[in-house]
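**Q** Got a predicted structure here, sequence first:
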Amino acid sequence: MTKRGDEPTGKLTLAQVLEILAGGRLPLRFTAYDGSSAGPTDARLGIELKSPRGTTYLATGRGDLGLARAYISGDLEVHGVHPGDPYELLKALAGELVFTMPPPRVMADIIRSIGVSHLRPIAPPPQEAPPRWRRAASGLRHSKGRDADAIHHHYDVSNTFYEWVLGPTMTYTCACYPSADAPLDDAQENKYRLVFEKLRLKPGDRLLDVGCGWGGMVRYAARRGVTAIGVTLSEQQTEWANRAISDEGLADFAQVRFGDYRDIREAGFDAVSSIGLLEHIGVRNYPAYFEFLQSRLSTGGLLLNHCITRPDNQSKAAARGFIDRYVFPDGELTGSGRIIAEAQDVGLEVLHEENLRQHYGMTLRDWCANLVEHWDEAVAEVGLPTAKVWGLYMAGSRLAFESDGIQLHQVLAVKPDEFGGVGNLPLRPWWTP
């Protein structure tokens, strides 16, 4: 039984351990394999710890990593939510569950009750990427080889799986909703329309799309008479995109190349779009990134950079825990101010920027809905653990966007001439919202 202060508590059940760490405030029902339980008996949401291995994962994983390992391995089950969209559970945990360190004597009893054997790390689920120090075997962070490995981990899951989640547009970046009740596909088409108009593209122009994914922007531009080249480090994306280009009869206008954007040799593009690539670049590489993209533009050419950001410019850039090990290895985020500053420092003139944070929350909501709708097919395609990774990742990211933990910024810039001229650009933004 739990006692007050720093008095010894004796042998504790797993439920009692959780109650102590949570200060007695559990927003859901917890049950464990030792027969103990805690939290409201009528709670709609719950978690069930099913095995000793799950206890080891929880006890040895820092931050959200232990919870993710136990959940992905099947040692922790969730109740009251679908595994393809555990948003409501995550929202409840984020809003009401706060862990505090108990007094030393109580902590000692917790350790004795759990058992020292559970404090020794064990092998994580196979879906987990190695820690950063072990990734060095494939090169320095954000070298071409290591970036290729990181992209392969995230994007070469299965084109069929992504079709279930993303829908017909095969667009894995933030949509732009023309109205709150707009369907996802309409919102993605509207995002491409927005980028196209911001870049002032017209028939006969040349577009370079770096980090092009499955070629959505490339095909959108090609349908409107723009010659477009896309580049991606994902072989599966390259195959899917070029097949779609061929099926649509766009081969005279569009192509997607498998490779690193830094290997593009052509220059003189009227516009460059970078939609969801900067997150993979590494903050220390921003100067080289913007300098390279500027070098691909003709004078007066426009660059649009669309990426996830932090809400400030002071937080550490590197992702940690679950996101780094299961979703975006080596991913880095910074604030929009840092991005604008780096673009300006290579001579680009920033014309406009806007935050689409709320739109990304809605996009993730709709992706999760797609995953739930096609759950059985998705599990059959990639396996239950990987499907759970995606449900957890997308639901958690939705919550982060909604709570302003992360944002999504579009930055539009121009390459001026040596006298500061920017061609015949209108005096004010020329696109529709």
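**A** Great, that's in hand. Numbers count the residues shown, from 1 in each chain.
**Q** Only C-alpha atoms from now on, for both contacts and neighbour counts.
**A** Fine.
**Q** Would you map the strands across the stretch 1-150 of the chain?
**A** Assigned by DSSP state E, counting those that start in this stretch, the stretch 1-150 of the chain shows strands spanning 29-32, 37-38, 46-49, 76-79.
**Q** Adding distance to Thr169 and mean neighbour count, write the ones you listed out as TSV.
**A** Shown next, in TSV, are those (distance: least, Cα to Cα, whole Å; neighbours: other Cα atoms under 10 Å):
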stretch	distance to Thr169	mean neighbour count
strand 29-32	39	20
strand 37-38	45	20
strand 46-49	35	20
strand 76-79	31	18
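**Q** any chance of those strands in a markdown table, with distance to Pro168 too?
**A** A markdown table is the format used below for those (distance: least, Cα to Cα, whole Å):
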| stretch | distance to Pro168 |
| --- | --- |
| strand 29-32 | 39 |
| strand 37-38 | 44 |
| strand 46-49 | 34 |
| strand 76-79 | 30 |
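**Q** take a look at this one as well, against the first:
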Amino acid sequence: MTTFKDRSEVFAELGTKLSIAEIFETLLEGPPPIRLTAYDGSATGPEDSQYVLDIKTPRGINYVATAPGDLGMARAYISGDMTATGVHPGDPYEFLKAMGELKFRRPSALALVTIARSLGWERLKPVPPPPQETLPRWRRIALEGLRHSKARDAEAIHHHYDVSNGFYEHVLGPSMTYTCAVYGDEKWTLEQAQENKYRLVFEKLRLEEGDRLLDIGCGWGGMVRYAAKRGVKVIGATLSAEQAQWAQQKIAEEGLTELAEVRHSDYRDIPEGQFDAVSSIGLTEHIGVQNYPSYFGFMKGKLRDGGLFLNHCITRPDNLRTTKAGDFIDRYVFPDGELVGSGRIISEIQNLGLEVLHEENLREHYALTLHEWGKNLVENWDACLEEVDEGTAKVWGLYMAGCRLGFQHNVVQLHQVLGVKLSADSSWTVPLRPWWTA
């Protein structure tokens, strides 16, 4: 009996052309879990599916056929050449969940001939991707320098964060915090949980009035302002010009200019030292694994003896996987992003002579955070489209919904690692037991 896997090869031998739905089937491992329709009138997948993918144009199938997988699907969806019914574009979580069993495969050479004959060779020539997509890694090297050079890191941050402060205000809420919140209860609001996250970091670092804190990768300055309101002198650094401008304005509005400053700067260019504490909340993902020794070495060099540091970042659930992000994340969300397991991070910290005091996994907390951001995007969809184009808003909906599933299914985790810079005699300078409120 002919299956989806070998039908295209049989048709190739017979010289038969495939419909768009049959081409889609050729690219899949097994039958599609949801309904798919196409501009040529063909369809496949369960007729009673709650969700329907509709390939509306030849360019849509070109995107899918030339890049089978998440990248091709994202291109078709973001460009509007493929639509998804039954779900809001601001939060396609349920749709992606239903597509969980959708797996692409690389078609055989014979299958490719059949696809090309069916569509016409001209229709399979590469076409420009949506404008939201950044260059592939190899092109970035030529134009922006080696991965994680200062120039290339600045461009990567600009691509992701310099979208629109107004857009982020609608999605992130009043805290303007683009990192995992810490929930005491699932019923907490996003703002409660984000305030609690800053409280937790503040307490873990044992900060007191008059202390000095360096917050690298500070975003819109949430940690900077939280600490300054409690009498701590803080310097924050971000590579995003829009973030720095927003943060400095907020610092002035809240009367914190004597204690707080956010600089538009690479963290490596901060000259001050002898800080009581260093925090890094959501920066490690952008650093590059090969740069971990210099990254954690930078923290060590900025701390006084006995000073504490906290590293908060997304991780892999093990220490065996490739560090590079998938094609969609790399091209549309976090160019050059890299993830490893918490074990690798802790090892790099220890290899520099820093002492690890505590670590914890906040995986489910990030799923809850992403759920709230998705709700915000849906509720403020029209306002968001006044700040960015629809394709960009779709990217964010896809990204947040996909990441929410990733955290729920333990594809990714979120770890906080707390450590100390030991003095020459390695004396214990902190309480014997955890001193913060969980």
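**A** Cool, got the structure. These numbers were taken from a predicted model, which means no experiment stands behind them.
**Q** quick one: TM-score?
**A** The TM-score (TM-score structural alignment, normalised by the length of structure 1) is 0.96; 431 aligned residues with a Cα RMSD of 1.7 Å.
**Q** circling back: for the strands of the stretch 1-150 of structure 1, which one sits closest to Tyr57 of structure 1?
**A** Minimum separation from Tyr57 of structure 1 across these (Cα to Cα) falls at strand 76-79, 9.9 Å.
**Q** what range in structure 2 does the closest one sit on?
**A** Against structure 2, the aligned range for strand 76-79 of structure 1 is residues 82-85 (TM-score structural alignment).
**Q** Please list the residues outside that stretch that contact it.
**A** 51-57, 60, 76-77 (Cα atoms under 8 Å, 6 or more residues apart in numbering).
**Q** Among those residues, which pair sits farthest apart?
**A** Across those (Cα to Cα), the longest gap, 19.0 Å, separates Tyr51 and Thr57.
**Q** Comparing the two, which residue is more hemmed in?
**A** Per other Cα atoms under 10 Å, whichever of Tyr51 of structure 2 and Thr57 has more neighbours is Tyr51, with 21 against 15.
**Q** Can you lay out the contacts of stretch 82-85 of structure 2 as TSV showing distance to Ser240 of structure 2?
**A** Shown next, in TSV, are the contacts of stretch 82-85 of structure 2 (distance: Cα to Cα, whole Å):
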residue	distance to Ser240 of structure 2
Tyr51	38
Val52	38
Leu53	36
Asp54	37
Ile55	37
Lys56	37
Thr57	37
Gly60	33
Ala76	29
Tyr77	28
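**Q** closest to Leu102 of structure 2 among these?
**A** Closest to Leu102 of structure 2, out of all of those and judged by Cα to Cα, is Leu53, at 12.1 Å.
**Q** Residue in structure 1 paired with the closest one?
**A** The alignment partner of Leu53 of structure 2 in structure 1, by TM-score structural alignment, is Ile47.
**Q** Who's the closest spatial neighbour of that match, skipping the chain neighbours?
**A** Nearest residue to Ile47 of structure 1 in three dimensions, chain neighbours excluded: Val78, at 4.5 Å (Cα to Cα, 6 or more residues apart in numbering).
**Q** how near is that neighbour to Trp367 of structure 1?
**A** Val78 of structure 1 sits at a distance of 20 Å from Trp367 of structure 1 (criterion: Cα to Cα, to the nearest Å).
**Q** for the strands of the stretch 1-150 of structure 1, which one sits closest to Leu65 of structure 1?
**A** Proximity to Leu65 of structure 1 (Cα to Cα) singles out strand 76-79 among the strands of the stretch 1-150 of structure 1, at 12.9 Å.
**Q** Quick check: that closest one compared with structure 2, mean distance?
**A** Overlaying structure 2 shows strand 76-79 of structure 1 at a mean distance of 0.5 Å from the equivalent residues (mean Cα distance after the TM-score superposition for structure 1).
**Q** Work out the gap between that strand and the centre of the chain.
**A** With Cα atoms, centre = their mean, to the nearest Å as the basis, strand 76-79 of structure 1 stands 23 Å off its chain's centre.
**Q** Look through structure 1 and tell me its longest helix.
**A** helix 384-402 (DSSP state H).
**Q** If you count neighbours, what's buried in that helix?
**A** Neighbour counts over helix 384-402 of structure 1 (16 or more other Cα atoms under 10 Å) mark 384-402 as buried.
**Q** Good, we can wrap up now.
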